[in-house]
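Enquirer: after the sequence you'll find the predicted model.
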Amino acid sequence: MADSSESIHELYDLAVVGCGPAGLAAALNGTIRKKKIILFGTDFCSPKLHHAPKIENYLGLPNITGEELRKKFLAHLQEVKLKVNQNKISGIYPEGENFTLQSRDKFFKARAVILATGVNTVKPIQRELDYLGRGVSYCATCDGPLYKDRKVIVLAYNRDGLEEANFLSEIASEVLLVPLLKEEEAARVRLNEKIKVVKGKAMGITGEMWATGVALEDQQLTADGVFIVRESVLPDQLVPGLKVGSQGIEVDRWGATNIPGVFAAGDCTGAPYQLSKATGEGQVAALSAAKYLDELKSKVKEDRPLATV
């Protein structure tokens, strides 16, 4: 049911990032409220649910397996003709009263956003966040042109990182690739012969005012810039300015974040990590987003100048 053919020129009412129970519930309820939805997720929505041998506390469905419930969720989306867009979102930025969602070299636009990215297990390496935007980047397509004819390091935690290294090899004078994924996964991507592979565990970013390298366990690499490519991005790096506490994204009772038009639901907002909580918060966030969109539409009408004769 996955699809990635949506036009990047369309303006959606609501973009839902994440296709676990919270994201699916949000997309479904947004659709029921007659909003134009785009749902971003992986090619296999909710592996966590898939691996659950039995779910005993989901009201009305006793002793159902996680996989059975996952299929029911996806079947419900098919009923309302909702598809999953597999473009990985690497950044969400306000643009007037709308938002631009970036995925490598593609851009999507929406009036409101719901984050349902699940529990984020990303652990930044030492000083990574200190240098973000100052020599450290998560997107080669976005920032690669800044390093034309310069030396860069790519820390690749997945296959996308290897592809980003190939992309950068056509721009930079030298690319040092540190593969941090399983060897069998790395073997599936053919690397440009210009890329130099350096094996080791990344410990931290080095530099002074600007990042100038990466410290591995047994050696020091130097470069003009560092690209870090992982499966997911920290929420406050995905949406600059987003308020995140020790438990997760900070939201109010209605799923609203500190950024108007951005809502969050599910495990990314903190414990308890329960299925019913996730689906319930997804519904609440969708209702809140729908209300926000309706109010936005009313404001536009009120601000429109009266016709003169």
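Expert: That came through fine.

Enquirer: okay, CA-based contacts and neighbour counts for the rest of this
Expert: Fine.

Enquirer: tell me the contacts of the residue nearest the centre of the chain?
Expert: Nearest to the geometric centre of the chain sits I89, at 4.2 Å (Cα atoms, centre = their mean). By Cα atoms under 8 Å, 6 or more residues apart in numbering, the contact set of I89 is 17, 40, 101-104.

Enquirer: so it sits in a strand?
Expert: No: counting by DSSP: H, G, I helix; E, B strand; the rest coil, I89 is not found in a strand; it is coil.

Enquirer: do you know how far it is from R104?
Expert: Separation of I89 from R104 (Cα to Cα, to the nearest Å) stands at 8 Å.

Enquirer: check L11 too.
Expert: Relative to R104, and taking Cα to Cα, L11 is found at 18 Å.

Enquirer: and if you look at A26?
Expert: On the measure of Cα to Cα, A26 and R104 end up 25 Å apart.

Enquirer: put this next to the previous one:
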Amino acid sequence: MEHHRAVIIGTGPAGLTAAIYLGRANMTPLVIEGIQPGGQLTTTTEVDNFPGFPDGISGPELMDNMRKQAFRFGATLRAGRVTKVDLSKRPFTLYLEEGDMITADSIIISTGATAKKLGIPGELENIGKGVSVCATCDGFFFRNKKIIVVGGGDTAMEEAQFLTRFASEVRVVHRRNELKASKIMQDNARGNQKVTWSLNRTPLEVVADTNGVTGLKVRNNETGEEELIQADGIFLAIGHEPNTGFLEGKLPTDELGYLQVQPGTSQTGIPGVFACGDVQDRIYRQAITSAGSGCMAALDCERFLSESHE
């Protein structure tokens, strides 16, 4: 059975930053890439807010640079997906999709979170071409454009408010007549003159041409009629799902399923198991904060291994 001192699950900014730091500490970490090597940034055409790139950089290029840097310091990357883990004793055991088993003295979980999708035609193929799941990441590219925000919760209201800094109009589309957002969030959004409303509308299709998104086809739930709402961009704000299914409840989570860590650290409820990136971050969800938490996890992991004399 293959054994490693440190295994990192996931290769987004958090996982690869952890790999860089552990590699520099001569820990020779193993990184298991998962089903989306590079994480959500591989679906982002332009990253304009990661420090050090004044002219911006594409998401895939940024992640490729991080991967090369991790390689440079001795990290090993392995394709595959962890399907379950045994955290009851050390060394921990990881079970991979293809039937292999790996043991580890320590584990860093950086499996991220997946933005919930509508599941309608034209959605997935236009991610990065006008469809976005992150207002903070992509709002800048929609100056003086018409934007749709899909959702009715606090996140949707917050993103709609944020996007009014750039867009000429932000239209909130929600399938119910009542919003789920808190009263104060609703009041703030309704008080913004740039925010318009299309409630009780069910999204049916993202409409696009060769240049990108042109609108969203919806059904009026009162009349049953279909209509096309013209827009240059569509932001999905219907929540995220942390990728923790393989853990089968073995680690404590909050009510939304995000892994809980001890305040100010990356330590989970089991000594030697650490979490970083979006899998434990329900608030910020930025590449730079993920990278920072990956650094924290690596330093915590290195300290744990040193103190346990492994």
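Expert: Cool, the structure landed. Given the structure is predicted, the values throughout are model-derived calculations rather than measurements.

Enquirer: sorry, back to before: of A26 and R104 of the first structure, who's got more company?
Expert: Higher neighbour count among A26 of the first structure and R104: A26, with 37 against 17, using other Cα atoms under 10 Å.

Enquirer: quick one: what's aligned to the more buried one in the second structure?
Expert: Alignment note (TM-score structural alignment): A26 of the first structure maps to A18 of the second structure.

Enquirer: verify the stated contact: its match with G294.
Expert: Yes: between A18 of the second structure and G294 a contact is recorded at 4.6 Å, counting by Cα atoms under 8 Å.

Enquirer: residue boundaries of the strands in the stretch 151-300 of the second structure?
Expert: Here the stretch 151-300 of the second structure has its strands, by DSSP state E, counting those that start in this stretch, at 169-174, 195-199, 201-209, 212-220, 226-230, 233-236, 240-242, 273-275.

Enquirer: I'd like the next helix or strand past the helix or strand that contains the match of A26 of the first structure.
Expert: Using DSSP states H and E, A18 of the second structure sits within helix 13-24. Next helix or strand after helix 13-24 of the second structure toward the C-terminus (DSSP H and E): strand 30-32.

Enquirer: ok, average deviation of that next one from the first structure?
Expert: Comparison of strand 30-32 of the second structure with the first structure after fitting gives an average deviation of 0.7 Å (mean Cα distance after the TM-score superposition for the first structure).

Enquirer: likewise for stretch 295-304 of the second structure?
Expert: In the superposition with the first structure, the average deviation recorded for stretch 295-304 of the second structure is 0.5 Å (mean Cα distance after the TM-score superposition for the first structure).

Enquirer: what lies in contact with that stretch?
Expert: Outside stretch 295-304 of the second structure, the residues that touch it by Cα under 8 Å, 6+ apart are 6, 14, 17-19, 21-22, 25, 27, 106, 108, 265-267, 272, 274-276.

Enquirer: filter those residues to the buried ones?
Expert: Neighbour-count burial (16 or more other Cα atoms under 10 Å) applied to the contacts of stretch 295-304 of the second structure gives 6, 14, 17-19, 21-22, 27, 106, 108, 266-267, 272, 274-276.

Enquirer: quick one: A297 of the second structure and K116 of the second structure, what's the gap?
Expert: Counting by Cα to Cα - A297 of the second structure and K116 of the second structure are separated by 26 Å.

Enquirer: that should have said G38 of the second structure, apologies.
Expert: Look at G38 of the second structure and K116 of the second structure: by Cα to Cα, they are 18 Å apart.

Enquirer: swap in M101 of the second structure?
Expert: In this view, M101 of the second structure and K116 of the second structure are 31 Å apart by Cα to Cα.

Enquirer: higher neighbour count, these two?
Expert: The neighbour count for M101 of the second structure versus K116, taken as other Cα under 10 Å, is higher for M101 (16 against 13).

Enquirer: quick one: neighbours of whatever residue of the first structure lines up with E255 of the second structure, just the number.
Expert: Under the alignment (TM-score structural alignment), E255 of the second structure maps onto S246 of the first structure. S246 of the first structure sits with 8 neighbouring residues when counted by other Cα under 10 Å.
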